[in-house]
Structure formats: structure tokens, C-alpha cells
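**Q** Provided below for reference: sequence and predicted model.
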Amino acid sequence: MIAATTVEVGGGEPYAIHIGDGLLGDSALLAKTFRGRHALIVSDEHVAPLYAEAVAAASRSACTNVQLHILVLPAGEAAKTFDNFTRVIDALATLGATRDACVFALGGGVIGDMAGFAAACWMRGIDCVQLPTSLLAMVDSSVGGKTAIDIPQGKNLVGAFHPPRAVVIDTTTLRTLPPRELRAGLAEVVKYGAIIDGAFIDWLDAHADALLAMDATALSAAIARSCTHKAAITERDPLEHGERALLNFGHTFAHAIEAEQAALNGGWGAGLNHGEAVAVGMVLAARLSTQLGMATMDDATRLTALLKRFGLPIRIPAGLDADALLARMRLDKKAAADGLRFILWDSIGHARVVAGVDESAVLQVLRAD
């Protein structure tokens, strides 16, 4: 049994991130996270059969008069649509959810994004408690309040900032996580070392075998360190006006890859998943940093080797056109009037926002991959 850890997120809308074993069944903890008598658990067809009833039972134990409903949605990125967002809204309406109602987002990043966005919109904002069950959601999407859905033109283009009331990370759920999803989450863990904590890269390299073997101590330490970094950044910059943009390291490339895959394959979710696309995107961002004379190739090589060690892809998938990817980047949320903006680095652990990046340099990196 690993000792529970709490990471506090301050700022204008403070909340706590609880990390530990068996927390989804902790009725005392869940009782602290919701205020009213209406609760909606939103999950997907993979996660709900494993954990939804346990969360419901703990919630009912915590609040005997709660009116609770479980909504099960399709799994995968392809489900992050307006239609399924509407299903969450309809469920809240059927429940008669009042302003003090709570949405429990039980699942990975797709469920967290979609349920969080519905909570942001219902009655102009009700509580959302994030209950992430994937490593990627634990260390990234459940923290910070970004919520969104996808549209054909791009990923996460429709959404809202809506900080959670709490984040409850039950590390035992990782035991049912497929190996591919574990590796995808490790990409986002590596990101924190790349942008702000070079010593974390050393730690990850030293503990790579333990992490891949699902060692509980190593995973808990990696989750806590990642959440601590994200909590500090989002506390200082909740609406991404400055420093928070660093968390998008690799994401401009990644979102373009995901969107182009969706266009070529008839929908979101085909090809690389988000974490895998971020791994490729970080490699490309490191190479672009070298191309622009900001960093040495040694750092890019080291990052690439660590990602390969975690079994992550490091190259753009075959069949994706460089010009088409560049066109996708022009619609990315990080683009601005002065052109493409990228999160690049001067060295491992020292990232910064670079505006007005020359498109010819980007194309050179894309075509060289």
C-alpha cells in the first residue's frame, strides 16, 4: 500500500489533487467533493463496468439522499463529439440537476474533457470532479481545467476553462490499463522533464524499467511529481496567457498529426493516440529548436532515446503530407496573428514560447522526418 499524497492547486479557484490506492471507494473523500443532491457519473464503455458502481456506492454512502445517475458513452477519441456532449447535457436535464450538482468524470482524457465541458456549460457552470483512470489523464488532462470536444477542423477547438472541484487519482486503476495506454501516458510525464525539470529526465531514465513494469512506487512518484509541476504552472497562469503554454510542448505537431489522421481515416482516433502523437511532436519540437539554432542536437537525441525506451513512436506516421500538417498547424489554438507559435527549448528543462516561426523551417523538419 502506497501512502496517499495530496497536491494543492491554489489561485482563484483552489482545489486538491488526491493521489493514492483505492480512492474511488473512499466515501469520506468523495463526500468532500460534492455539495448538492444531484450527481452524474459520466464514464465510457470500457471503464464503467470496472469502476462506475464502486463510485456510485461510495457516493451514496457519503450522501444518503443523493440522486445519482450513471451515463455510459462510447470509448475513444472518436466519441469526443457534439452528439455525445449533448447526451451529457440531456442526462443532467433528466436528473433535474441544480446549480449545486456535480459531474463525476470517470475515465481517461476523452471523458474528462467532455464531461468537464458539459459541467462548464450546464447552468453556466456546475462542479466537476475528475476521476482519471488512465496515466495520461492523471498527469495531464484532469488537472488545470481545460475541457473541450473535437470538430472535423481540429482537436479541442470547442471548449472552456473550467477548473475541477477536486481531482481523485486512484492509482489501482492503472492495473487494468492496457500497455499501449501506459506508454502514452509516459509521454506526458516525459514532457514535464523536457520543459521545466531536467533532473526529472534523469530520474525517468533511471526508473524506466520500473515504470514499464507498473511498479506502484515508481508510478506514484512520477504521477505526484508531474501533478506538482502542472499544479504550480496552472495556478500561476490558469487561462494560458503565458507560462501555461509551455505545457503544449510537442502539441502543435501532435494535434496536426491527429487531425490529419482523422481526415484521412474518416474520424478521430485512428492511427497514433494522443500520447503517441505527443511523443512524435516533442521529437519534432526538439529538432526544430536545433534547426533554429536554439539548442544542440545532443538534447534532441537524448529525448528521442528516452521516448524509444518507453516504446513510444518517434517518427511521423507514413502517408501524412508535410504541407497538409502545416495547414493544420495554422488553425491550431497556439497560432496567432504573428504566425505560428511553438513551444521550443534551449536545452532539456528549459522551454519557452517562440512566436513567428518561419514556416520553411517547420516544413524542413517535417520533410526530414
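**A** Yes, it's here.

**Q** From here on, just use CA atoms for contacts and neighbour counts.
**A** OK.

**Q** mind listing the strands for the stretch 201-350 of the chain?
**A** 340-347, 350-357 (DSSP state E, counting those that start in this stretch).

**Q** Would you mind finding the most buried of those strands?
**A** Stretch with highest mean neighbour count among these: strand 340-347 (a mean of 24; mean count of other C-alpha atoms under 10 Å).

**Q** Tell me what angle that one forms with strand 350-357.
**A** Between the axes of strand 340-347 and strand 350-357, defined by axes from the mean of the first three to the mean of the last three C-alpha atoms, to 10 degrees, the angle is 150 degrees.

**Q** residue boundaries of the helices in the stretch 51-200 of the chain?
**A** Using DSSP state H, counting those that start in this stretch, the helices of the stretch 51-200 of the chain run over 82-95, 109-121, 135-136, 179-195, 198-206.

**Q** V47: what's its closest spatial neighbour, skipping adjacent residues?
**A** With sequence-adjacent residues excluded and distances taken as C-alpha to C-alpha, 6 or more residues apart in numbering, V47 is closest to G107, at 6.0 Å.

**Q** residues in contact with I89?
**A** A118, W122 (C-alpha atoms under 8 Å, 6 or more residues apart in numbering).

**Q** So L363, which state does it fall into?
**A** Assigned by DSSP: H, G, I helix; E, B strand; the rest coil, the conformation of L363 is helix.

**Q** burial measure for it, as a count.
**A** The local packing of L363 (other C-alpha atoms under 10 Å) involves 15 other residues.

**Q** related to what we said a few turns ago, can the helices of the stretch 51-200 of the chain go into JSON lines with extra columns for distance to A270?
**A** Below are the helices of the stretch 51-200 of the chain laid out as JSON lines (distance: least, C-alpha to C-alpha, whole Å):
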{"stretch": "helix 82-95", "distance to A270": "18"}
{"stretch": "helix 109-121", "distance to A270": "14"}
{"stretch": "helix 135-136", "distance to A270": "18"}
{"stretch": "helix 179-195", "distance to A270": "14"}
{"stretch": "helix 198-206", "distance to A270": "29"}
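
**Q** Comparison target, given below:
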Amino acid sequence: MYQTTVKAQNHSYPVYIGENLRHRTGEYLSKSYSSILIITDETVAPYYLQDVEKSLSQETVFTHVIPAGEQAKSIDTFYQLHTKAIEFGLDRQSLIIALGGGVVGDVAGFAAATFMRGIDFIQMPTTILAHDSSVGGKVAINHEHGKNLIGNFYAPVAVIYDVQTLHTLSDNEIRSGYAELLKEALLADRKLYQSLIMNQLSSLTSQELADKLVRGINIKAGIVEIDERESGIRKCLNLGHTLGHALESILGYGYRTHGELVAIGLLFAFRVSEKTFSMELPYEQLYTWLKSNGYPLNLPYIEPEQILTKMKKDKKTLRSTIQMVLLEDVAKPSLKEISDILLLDYLDDFLEELAQRNQ
């Protein structure tokens, strides 16, 4: 088992990464709780909910299963979780465990952050993508006008990452999570990026993936410790997300996975970076790797003006001017304001390029 610590503003919390951790969940509780509510989704519950329940047999445990998918990050699910917490009699000495991917972690974490003005919660990620969302303390739900617009900064008391749960992931979920690993490497570690891009997803062993997840978590943790509330360098973690989030909102949450659209966002960030800094990034290498590993790089036709409107809903937008995370080089991120006129030109060129290459 690997263990690291993330230093949050109000408290530090451990991150445990290893195999079979779900069978020993009780060992990782830092204190006794009056009751525990495990929140998971319809996909994860049949595989792992019973294991976690059994590991907490000495505790008062309740469970609640929400629908799977990005659509569950809604105000309705959030209200439902509060209703269940009240019905189960949770109090300020209770604990919420978020067992699942990023959606479960976000909505369950936001419920924990707001129930009785905040109770403890633990992240138990079951996807590759959730290695990113489970660390850093950002919890949220979506609004119909934009992703993660309603939320809070609220750190868990622990992250328990049983990598055995990754064996049941679908191919598109593996692609989704790996895109976030690529993002972290592009921000801070050229060697990790080269290592990631040299592997085919179908040939990755569990140990190779675990090693890469540890490195990705450490990159994320290092950035979060410097800027927990996203006032500076943490904004760079949104590399690829300005376009990715806009596409999610336009196409509908669940049309494609978050990471698959972030992958397209990474390609767009490469192109804008090249034009902004008059340099060349390994665009063709990244595009070829994404294509060969099954990432869907085709898009239905969308008016650039519609995408621009959604991009303006991004949390990094200041005074109606879009800020994009760009790269001056691999492992050298930069936050730049881009005018609407330029962005429309860049979007038009990029969408045309994608359409031509995916005919």
C-alpha cells in the first residue's frame, strides 16, 4: 500500500492507495462516528457496496444508491441526499462515505459540506478519473447553464483508493480517467507525459496504472497545497477543461465521458498555445495516440458562437473575458486572457480540422 498526505487549509488528510482496501475501510477511520452513510451509484453498488458495508460491521451504517452518470450531479440528487441524511438520523458526529467515481464524490461531498453546516466525509474513488476529483476538496453539482457552478471547497478527512475497483471499468471510463493523467503530466512532468504516451491502454498492467495514479495524485496534491481555493496556480488544473466543459454542457451530460471531451479540449489548448506563443507542441503525437486508443475525436456540428457562449460560463472567466490554461511548453503552463474574436477564429479552425480528419 502507498500512503501520502495532502495539506488542506483546515486540516491535512491521508490518501491510501492499494489493493483490497475496501475490505478494511474501518481500519482507516481516524475516529469513532455516531453513524455512517455510504453513498454510491447504480453501477458501483452491485460490485463493491457490500464489501464496504462488511468492513464497517461494528458501526451504524446506512446506504443510499443514486443513478449513475453525470446527470446525477443535480440539485434534485443533492436535495435527495439531504432528505436521506435527515431520515437516517445523521448528526454532526456522522460520516458520509462517497463510494464511486467523480460524480458520486462531487455530489456526496457537497451534501457532506452542507449537511448541518458540514460533517466529515471520505472519498473512496472507484474510477481512474476520480484520482483527480477525490483529491483537492472541490465538491459541486451542475447547473443547466454550466458544469460545477454550484459548489464549495471542502476537503475530505481521507481518501481510500482501492485500485482493484478499476478492473470493472468500461473502456470509455478508462479513456476518461487517463485523459486527466495526461493533463497532470502536461502541466508538471515531461517524463511522466512521455511514459503515458508510450503505453497503449489495452496493455497497461494494474501495477503500471497504480504507479501512474500515484504520480498524478502527487502532482495534483502539490498544486492544491499551494493554492487550495483556486486563486492562482490551481486554475492551471483546468487545462483542456474550458472547451471540455462547454462541450459537455452543449452536448448533454453523459453524451460522452468527461475525460473524452477533456481530451478534445487538450488538443484545442495545444492549438491555441501554438498560435499564442508562436511555438510547436507535440500535437500530432497526442492526436495519434488518442485516435489509436479509441478516443472519439469527432463532434457533431456546433456553431462556434454557441461554444463561445458556454465557455463564458467557465469559472475562470473574468469580466466576460475568457481565461484559458495554455502551455508555453510541456510542463510549463500559463493562464492567458483570449479575446472573443481570436477565440472564434481558433474554434472555427479547430472544429474544421477535426471534421476533416474524422470524415
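**A** Alright, I've got the coordinates. Keep in mind that this is a model prediction, so the values were computed, not measured.

**Q** coming back round to it: same list, the strands of the stretch 201-350 of the first structure, but as a markdown table with distance to R60 of the first structure please.
**A** Shown next, in a markdown table, are those (distance: least, C-alpha to C-alpha, whole Å):
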| stretch | distance to R60 of the first structure |
| --- | --- |
| strand 340-347 | 45 |
| strand 350-357 | 45 |
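
**Q** Kindly state which residue of the second structure is aligned to the residue nearest to V47 of the first structure.
**A** Aligned counterpart of G107 of the first structure in the second structure: G100 (TM-score structural alignment).

**Q** hang on, isn't that match packed against T126?
**A** Yes: the pair G100 of the second structure and T126 passes the contact test of C-alpha atoms under 8 Å, sitting 4.9 Å apart.

**Q** Now do the shared contacts for the two.
**A** Common neighbours of G100 of the second structure and T126, using C-alpha under 8 Å, 6+ apart, are V44.

**Q** What sits closest to the counterpart of A148 of the first structure in the second structure if chain neighbours are left out?
**A** For A148 of the first structure, the aligned residue in the second structure is A140 (criterion: TM-score structural alignment). Nearest non-adjacent residue to A140 of the second structure, counting by C-alpha to C-alpha, 6+ apart: G151, 3.8 Å away.

**Q** What separation is there between the one you found and F78 of the second structure?
**A** Counting by C-alpha to C-alpha, to the nearest Å, the separation of G151 of the second structure from F78 of the second structure is 11 Å.

**Q** Ok, T309 of the second structure next?
**A** 27 Å.

**Q** which of the two has more neighbours?
**A** Set T309 of the second structure next to F78 and count neighbours by other C-alpha under 10 Å: F78 wins out with 21 against 13.

**Q** how close does that one get to A108 of the second structure?
**A** 8 Å.

**Q** try L318 of the second structure
**A** 29 Å.

**Q** When these two are compared, which one has more neighbours?
**A** A108 (32 against 12).

**Q** isn't the more buried one right up against I38?
**A** No: the criterion here is C-alpha under 8 Å, and A108 of the second structure misses it with I38 at 9.1 Å.

**Q** what touches both of those two?
**A** Applying C-alpha under 8 Å, 6+ apart, one finds that A108 of the second structure and I38 are jointly contacted by I96, I97, A98.

**Q** Mind telling me what the residue nearest to A140 of the second structure corresponds to in the first structure?
**A** By TM-score structural alignment, G151 of the second structure lines up with G159.

**Q** ok, now which ones touch its match?
**A** By C-alpha under 8 Å, 6+ apart, the neighbours of G159 of the first structure are F117, K146, T147, A148, I149.

**Q** Tell me the one among these nearest to N248 of the first structure.
**A** Taking C-alpha to C-alpha as the measure, N248 of the first structure lies nearest K146 of these, at 12.2 Å.

**Q** Helices of the stretch 251-369 of the first structure, start to end?
**A** Going by DSSP H, counting those that start in this stretch, the stretch 251-369 of the first structure shows helices at 251-265, 274-291, 297-309, 322-330, 359-368.

**Q** What range does the longest one cover in the second structure?
**A** On the second structure, the counterpart of helix 274-291 of the first structure by TM-score structural alignment is residues 258-275.

**Q** List buried residues within the shared contacts of A108 and I38 of the second structure.
**A** I96, I97, A98 (16 or more other C-alpha atoms under 10 Å).
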